[in-house]
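Enquirer: sequence and predicted structure are below.
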Amino acid sequence: GDLLSVIKFNSYAETWTEEHLRVNHENTELAASYIQGIRPTGGTDIMKALSLALNRHHNDAYVNVIIFLTDGQADVDHRALRHMNSSSTRIFVFGIGDEVNEGDLIRIAANNKGTATFIRKASDITFSVSALFNRINDPLVKDPILDFVPRNVHSIVPGVAPDLYRGEQLLLVGRYAEPGETMLTVSGTDKQGPLSFSYAAHLSDDPLLNGLISKIWARHRLTVLMEKLKSVKQEDPQYDQLTRELASLGHRHGFVTPSTEFVKPSELVEEVEEGGAITPPAISVMFAQERCRVTYDPEIRTMYFEFELQDIDLRNVRVEVLDRSGKPIVLLADVPIAPGRMKLSWPISDQQGEAVPAGEYVLSLHANGVRSTRMIRLTD
C-alpha cells in the first residue's frame, strides 16, 4: 500500500513523523490535523526541505512523489538537488502567491519529472492539489524504457522517459536513420512487477512532416543542452562542445540561444575596418561581450542597458527582450540610426505591461541585417 509523510519548513525543516506511515483513514486524518496546525513563522529554506524529503525516499517498488508547496523564495542549488535525487523521485511544485521565484520552481519540477503550478489565491490551493492527486494516484508504468526494432532510432529527448500516469501523454522526440516499419516496445514496472507493451509503428519519409518534427526535436534538444551548460564551468572542455552544438542547432533551425548570433552567410568574413567603423560580422561578436553594460535595480525591479556604439555605424536598430525560445517579450527600441551611446531601461514587464517572472531571457540587438544576442537573468 501507499505511504505518506509531512515536512514543514521555514528557515529549518522538520518531519511530522520519524518514518513514513501507511495510508489509511486514521493516519490521513492525523496528517490533515497536523497540516492545519502549521502556522507561518518566516523564512524559506527550500534546499533543507527538499534534502530532508529526498533522503527519506528509497528507489524501490514505490513510485516516489514529493508534493512541494511554498509561498516564498530562496537560493536553490539545482546541481546538488540532481545528485540528491537518487531515488527517481518526481517533484510536483506549487508556488503560492506573488513572492515565489517561478524560474527556480519550474526548473525544480522539470529536472525531477514533475510539473509546476502557480496559485495566486490561497483559496485555490485545495482544488489545485486535489486535481494533481486525481491525476497521479494511478501510476501505470514506472521507469519506462523504449526499444525500437530495428534499432535505428537515436538522440531521443528526454533521454530518460518520465513515469507514466493514467490520462498522461508520453511525448518523446528523436531521430532515425532510415524510414520504414518498426516495432516499439515500452517496458517498465508497476506495483505488481515488470510489464511490457509492444506497438507497430511507421517511420515516415514525408519531407513536409519530417521538417516540422525536426524543429520540435531541435527545440527539445536545445533545452537539454542549455540545462547541461548551467552545470559546466567555462574551463571544462565540455563547455566548448556544448556551446558549439547550441550554436549549430540554433543556426540550422532558426532558434535564438545563448551561443547563437545570426549573421547573413555573405557576411561570414574576417573583421575589417573602413574609416574607423567596424563592419559586420564584428558587430555580432562585440555587442554582447564589450559594448553592452547591463545593471539591475531590484528595489524598483528595473534593468538598464547602456550600449557604446561610437565607432559603429548602425542602421535600422531594433532592441528586444526575448524568452529562451526566441519569442518576443518587449520591444525596447526601434530607431533608423543608433546614437553613439544608447541608454535603455526595462521595467521587467511585457509589451502589455504585465510583470515578467524571474528567469533567463535573451537581449537581442538587430542592426544592419545582423542579430546579436546576450543572455540576461532576472532574480527576485
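Expert: Cool, the structure landed.
Enquirer: can we go C-alpha only for contacts and neighbour counts from here?
Expert: Will do.
Enquirer: residue contacts, residue 116?
Expert: Residues in contact with residue 116, defined by Cα atoms under 8 Å, 6 or more residues apart in numbering, are 92-95, 105-106, 109-110.
Enquirer: pull the residues that contact the strand or helix carrying residue 104.
Expert: When elements are assigned from DSSP states H and E, residue 104 belongs to helix 102-111. With Cα under 8 Å, 6+ apart as the contact definition, helix 102-111 has outside contacts at 76, 78, 82, 90-93, 95, 115-116, 118, 357-360.
Enquirer: strands - which of these land there?
Expert: Judged by DSSP state E, strands contain the following of the contacts of helix 102-111: 90-93, 95, 116, 118, 359-360.
Enquirer: show me which of the residues you listed is closest to residue 144.
Expert: Of all the ones in strands among the contacts of helix 102-111, residue 90 has the smallest distance to residue 144: 13.8 Å, by Cα to Cα.
Enquirer: roughly how far apart are residue 49 and residue 55?
Expert: Between residue 49 and residue 55 the distance is 10 Å, computed by Cα to Cα, to the nearest Å.
Enquirer: what about those two, which has more around it?
Expert: Taking residue 49 and residue 55 together and counting by other Cα atoms under 10 Å, residue 49 has the greater number of neighbours (20 against 12).
Enquirer: check it against this one:
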Amino acid sequence: AKAAALFTVDHLNASDRFNVIKFNSSVTMFRPNPVPAEFNEVQQALAFIDAISANGGTNLQGAVLAGLGQEMSDTTANVIIFITDGIAALDQQAVIAANTKKVRIFVFGIGTDVNKNLLTQLAANNNGLAEFLGNDEVTQRISEFYAKIRNPLLQNIRLTFTPTAVDEVYPLQLPDIYVGQQLIVLGRYAQPGPAQVTLTGTSFGEETRYEYPVSFTADSLANRFLPRMWAKSKIGALLVLMSGVPEGSNQWEEWKKEVIRLSLLYGILTRFTSFKDPGPPTFVEEENAGMIAPSDFVLQQNYPNPFNPETRIVFYVPLSAEQQHVVIKIYDLLGRLVAVLFDREVAPGRYEVTWNGKDLFGRDLPNGMYIYRLEAGEVMLAKRMTLLQ
C-alpha cells in the first residue's frame, strides 16, 4: 500500500490540489485540507508516506469520512484515491450521506486480505472504480490505472430509452468513461422493434449528448450470450448490495434467493451455488414402509437429450420432505417461462414427467436450449436441455 501511495503522489498534475491521510487504528492527516501540488509540498508528503509503518487496526470508516470532510470546491473534479491492504468494516450509507461534494472514490485493494465486495461497493456507490492488485504488481497496475482516471472522457453519465419499455438495467450506477474504456450496459426489454438510446454526460466541463438508433430483436435465439451476460451483471450488482446489509437480514435473504435463482437459471457459478455433478443419488429405505427414496431432492438429466419430439424428466422427493408441493417449470434462455410440467402436492418417491416441446398455449417452440427447474419450498434445482425439431 505504501508503494502505491508514493507512486500516486509522485505523479500528481501540476494544477492538482492534494492531501494524504494515513490510517490504522487512528487517522492522521498530512494537512488539514488539500494543498497545491507544489514541489515542497509533494516532497514533504512523500516523506510523510515513507515514514508510515504497519501499526495494527484498519479504521477505514474514519479515513473515508476524514477525506470527505475536507474543504473542496463544488466546481472542481474531486477525487479520493483510497489504498488499503487490510480488512475492515464500513457503513456505506454514512459514506453516501457524507459525500456532499460528489467526490469520486477510486479504490486500490492490495494483497489477499482485502474485502473485495465491500471495497467494490464503496467505489460503485461513489461513482468510482475498484482495482485489486497483488503485492508484486503494484507499480505497473497503479501506473496504468492512474493514467486512466486522470483524464475522464465523459462523466455524470445518464442513459435513456425511447420508448421506455427497458428495465433492470445494469450496472445500477453508470461509471465515468475513460480513455481506452468501453461502457457495457445490459437491460431487458418487453417490446421488440425500433428504439432510440440517448447518452448524456459531461465532457471537459461541457454537457454532451449522443443519440443512437437501435432495433430490439424479436428473435429469442439471436445473441444467445446476452441473457447470461445480463444475469451475471445483475448477480454482481446484488452481491455488492448484499455486502452493505447485515448477513442473514430479511433484505440479505431476499437478494440471496434472487442470486440463487439467476445462478441456476443461467448456469452462473456463485458463492451460493455449485454445478459439480454429485454423482448418483444416495437412497435410503424407510423402515417397514417398503418405499425407496433419496436422502435429498434429485433432478435427473432429461432423456433423451437433445430430443425430438419429446423428452422425459425424472425427479425424486426425499423421505425428509414428507408431503411437499413440487413445481417443474421450463424457461427459455431469456428467462421467460414457457411451460409448467408439474404443479402439485406429492409424497416422497420417484416421479416422471414428459415434455413435448410445446409452450403454455400448445404452440411448438423453436429449436434451442431450455432450462428446466424444480421448485419445492426453498429448494431449487435446474438443468439444461436442447430441443431439435
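Expert: Looks like it arrived, so ask away. Keep in mind the model is a prediction, meaning the values are calculated, not measured.
Enquirer: can you list the ones in strands among the contacts of helix 102-111 of structure 1 in TSV and add distance to residue 238 of structure 1?
Expert: TSV is the format used below for those (distance: Cα to Cα, whole Å):
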residue	distance to residue 238 of structure 1
90	28
91	28
92	31
93	31
95	34
116	30
118	35
359	24
360	22
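Enquirer: tell me which of the contacts of residue 116 of structure 1 is nearest to residue 332 of structure 1?
Expert: When the contacts of residue 116 of structure 1 are compared against residue 332 of structure 1 (criterion: Cα to Cα), the nearest one is residue 106, at 26.8 Å.
Enquirer: which ones are touching residue 342 of structure 2?
Expert: Taking Cα under 8 Å, 6+ apart, we find residue 342 of structure 2 in contact with 326-329, 353.
Enquirer: let's see 10 Å
Expert: Applying Cα atoms under 10 Å, 6 or more residues apart in numbering, one finds that residue 342 of structure 2 lies in contact with 325-329, 351-354, 374.
Enquirer: burial measure for residue 284 of structure 2, as a count.
Expert: 14.
Enquirer: after the helix or strand hosting it, next one along is what?
Expert: Under DSSP H and E, the secondary-structure element containing residue 284 of structure 2 is strand 283-285. Following strand 283-285 of structure 2 in sequence order, the next helix or strand is strand 292-294 (DSSP H and E).
Enquirer: which secondary structure elements does the helix or strand following that next one contact?
Expert: Secondary structure here is assigned by DSSP H and E; on that basis, the next helix or strand after strand 292-294 of structure 2 toward the C-terminus is strand 298-299. If contacts are counted by 3 or more Cα pairs under 10 Å, 6 or more residues apart in numbering; DSSP states H and E, strand 298-299 of structure 2 sits against strand 311-317, strand 368-376, strand 379-387.
Enquirer: residue 195 of structure 2: which of those is closest?
Expert: When those are compared (using Cα to Cα), the closest one is strand 368-376, at 26.9 Å.
Enquirer: that older thread, just flag the most distant two among the contacts of residue 342 of structure 2.
Expert: Farthest-apart pair in those is 325 and 354; separation 18.5 Å (Cα to Cα).
Enquirer: for structure 1, which segments count as helices?
Expert: Counting by DSSP state H, residue ranges of the helices within structure 1 are 25-36, 46-55, 78-84, 102-111, 125-136, 207-230, 237-253, 282-290.
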